[in-house]
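> Sequence isn't available, so here's the structure alone:
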């Protein structure tokens, strides 16, 4: 049996400086999909010399941030002393744990000459026991992301988080979770069986796709019901299309989110701010890049 759509919606503008960004999650219908509590879509654009290409230094606590860069390069700094660049197709993953400050700067891919930047940032909510752990960081280049071609030249699937068949993501799991990038060739399809109660949603970054016999448009976020069932994704276009499919088991602890912090109580949010202002998250050493 195919899963039913619970709702579909489009994001709202949440620009950072001159970067054009659409906030996809949270939205007016859903605060989370499994452990995922946030999704921003940086739409394809050419950065200019006057554009603010970075997010600026800011703190996080209680989550893992995941930046997936389709096009461009992403330079990461943090107050734990981590520094790296990832390029088109790469991932920046950071477990904020008990508190960290980071900064990401986006630019055109210096290795390929492609002038566009395009990507996503997800926040993955951590179980309460992991919120108290020390920060961790991974820079994952495109060729390190588990990927396989689909049968009959149907396209590909990349496993950003979780697993799919014999593919296992490098990023650690703190609960049952998955995040896939699927590209389908014209006339091709792929199907997934989703277990009972697993929360799952799809996002179409640019072009249309047909999900369980219903055509959705580029820019749409689609969430499905909680019943066990199949999701069939079809490409009925005359060109390739991309789909982001993600979700996981429900987050059963209380969630209190404010600004860059996602905790389990208002008292923990207040403590996160106090610790930040007291300088307990450290300071970024930008000389690491030299």
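Done, it's in. Quantities reported herein were computed from a predicted structural model and do not represent experimental measurements. Residues are numbered from 1 along each chain as shown.
> going forward, measure contacts between C-alpha atoms and count neighbours the same way
Noted.
> could you pull out the helices for the stretch 1-150 of the chain?
Secondary structure of the stretch 1-150 of the chain (DSSP state H, counting those that start in this stretch): helices at 128-131.
> Neighbours of the closest residue to residue 138 other than its chain neighbours, how many?
Nearest residue to residue 138, sequence neighbours excluded (CA to CA, 6 or more residues apart in numbering): residue 93, at 5.2 Å. For residue 93, the neighbour count with other CA atoms under 10 Å is 22.
> And for residue 6?
Count around residue 6 with other CA under 10 Å applied: 12.
> cool, residue 184 as well?
Counted with other CA under 10 Å, residue 184 comes out at 25.
> Likewise for residue 176?
Using other CA under 10 Å: residue 176 sits among 16 other residues.
> likewise residue 137?
20.
> For the residue lying closest to it once chain neighbours are set aside, give me its contacts.
In this structure, residue 137 finds its nearest non-sequential neighbour in residue 94, 4.4 Å apart by CA to CA, 6+ apart. For residue 94, the contacting residues are 64-66, 135-138, by CA atoms under 8 Å, 6 or more residues apart in numbering.
> circling back: my guess is the residue nearest to residue 138 contacts residue 137. True?
Yes: contact between residue 93 and residue 137 holds when scored by CA atoms under 8 Å: they sit 5.8 Å apart.
> about what we covered before: ok now do the residue nearest to residue 138, which residues does it touch?
So, once contact is read as CA under 8 Å, 6+ apart, residue 93 ends up touching 64-67, 137-140, 171.
> structure B:
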């Protein structure tokens, strides 16, 4: 019997001037552990007169994780943060009761040809922390735990796993792992995962029970204790999940909450521009109907 409960395909979504591949939420699986939203950005090549620009927009009730494979993004937020994220580093912003940020091509690249490729991830907050003070953390590539085992390169981007802990300051029990294989290799993660788990195939192949799975889809496991598979040659995957929350999470636009009244208040506050401002920014993304 297969241990795969759901197969989630990557679907095209428009985020303004940029098309992404939407992975979560999915109609048959809204969350995986505390993970509520995953977008695959790119890969895309931008011309000299093209830039990635997402004007100031708000969030509540979640943490955002930006992880790039290629290119760079300038992050600015209402806390006064201004930092450029580059491949392998992690931007971790906890919105809590409310934060506003923009994401743009850095000034030094705006008149040059450039590429962009990466993951944008939202992680829900525990109910008791949904209205916490917002915060921002930037973790450099060199500070992310990496190791090699049985010919597979591992990277613990966030959370705890394999008796290791990422410096990303998460707020619940979760894990986000990167695995890379140059040759076909067997993997057994049964003793290391917990809660719910999913595998996103970025490139290459996953083989389980004589069935091959290709890129641009998430495989959701029925039971993390049976997480055994093979990675094909030149394969990169992301394994993520953790302990699910007791309460469901509502998602509306950029807002996540266990209580719909929190989302409605956030809508009204953004509509009436009561959120804090991003220093140096005058544009904003209007509230969708």
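Ah, there it is. What you see is a predicted model; the values in this text were computed from it and never measured.
> picking that back up, just tell me what the residue nearest to residue 137 of the first structure corresponds to in the second structure.
In the second structure, the residue paired with residue 94 of the first structure is residue 93, using TM-score structural alignment.
> Show me which of the contacts of residue 94 of the first structure is closest to residue 160 of the first structure.
When these are ranked by distance to residue 160 of the first structure (CA to CA), residue 66 comes first, at 9.3 Å.
> Quick check: the nearest residue to the closest one once chain neighbours are set aside vs residue 68 of the first structure, distance?
The shortest distance from residue 66 of the first structure to any non-neighbouring residue, by CA to CA, 6+ apart, is to residue 93 (4.5 Å). To residue 68 of the first structure, residue 93 of the first structure is 9 Å away according to CA to CA, to the nearest Å.
> Name the single longest helix found in the first structure.
helix 266-277 (DSSP state H).
> Now tell me what touches that one from outside.
59, 61, 99, 256-258, 261-263, 281.
> how much space between the match of residue 94 of the first structure and residue 204 of the second structure?
Following CA to CA, the distance that separates residue 93 of the second structure from residue 204 of the second structure is 30 Å.
> same deal with residue 141 of the second structure?
23 Å.
> Next, name the residue at the spatial heart of the first structure.
residue 122 (3.0 Å; CA atoms, centre = their mean).
> which position in the second structure aligns with that one?
By TM-score structural alignment, residue 122 of the first structure lines up with residue 121.
> Chain neighbours aside, what residue packs nearest to its match?
In space, residue 121 of the second structure is closest to residue 38, 4.5 Å off (CA to CA, 6+ apart).
> That neighbour reaches residue 20, doesn't it?
No: contact criterion CA under 8 Å: residue 38 of the second structure and residue 20 do not qualify, at 10.0 Å.
> what lines up against residue 249 of the first structure once you look at the second structure?
Per TM-score structural alignment, residue 249 of the first structure is aligned with residue 243.
> how deep is its match tucked in, by neighbour count?
18.
> I'd say it and residue 175 touch.
No: under the criterion of CA under 8 Å, residue 243 of the second structure is not in contact with residue 175, lying 9.4 Å apart.
> before we move on, the earlier item: let's have the contacts of helix 266-277 of the first structure in a markdown table, adding neighbour count.
Formatted as a markdown table, the contacts of helix 266-277 of the first structure follow (neighbours: other CA atoms under 10 Å):
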| residue | neighbour count |
| --- | --- |
| 59 | 21 |
| 61 | 28 |
| 99 | 26 |
| 256 | 14 |
| 257 | 16 |
| 258 | 11 |
| 261 | 20 |
| 262 | 25 |
| 263 | 25 |
| 281 | 23 |
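> Setting the sequence-adjacent residues aside, check what's closest to the aligned partner of residue 188 of the second structure in the first structure.
Alignment note (TM-score structural alignment): residue 188 of the second structure maps to residue 191 of the first structure. Using CA to CA, 6+ apart and skipping the chain neighbours, the partner closest in space to residue 191 of the first structure is residue 232 (4.3 Å).
> which residues touch the one you found?
2, 189-192, 210-213 are the contacts of residue 232 of the first structure under CA under 8 Å, 6+ apart.
> aligned partner of it in the second structure?
Aligned partner of residue 232 of the first structure by TM-score structural alignment: residue 228.
> Roughly how far does its match sit from residue 3 of the second structure?
For residue 228 of the second structure, the distance to residue 3 of the second structure - CA to CA - is 9 Å.
> What about residue 79 of the second structure, how many residues nearby?
When counting by other CA under 10 Å, one arrives at 16 neighbours for residue 79 of the second structure.
> if I pick it, what's in contact with it?
99, 134-136, 278.
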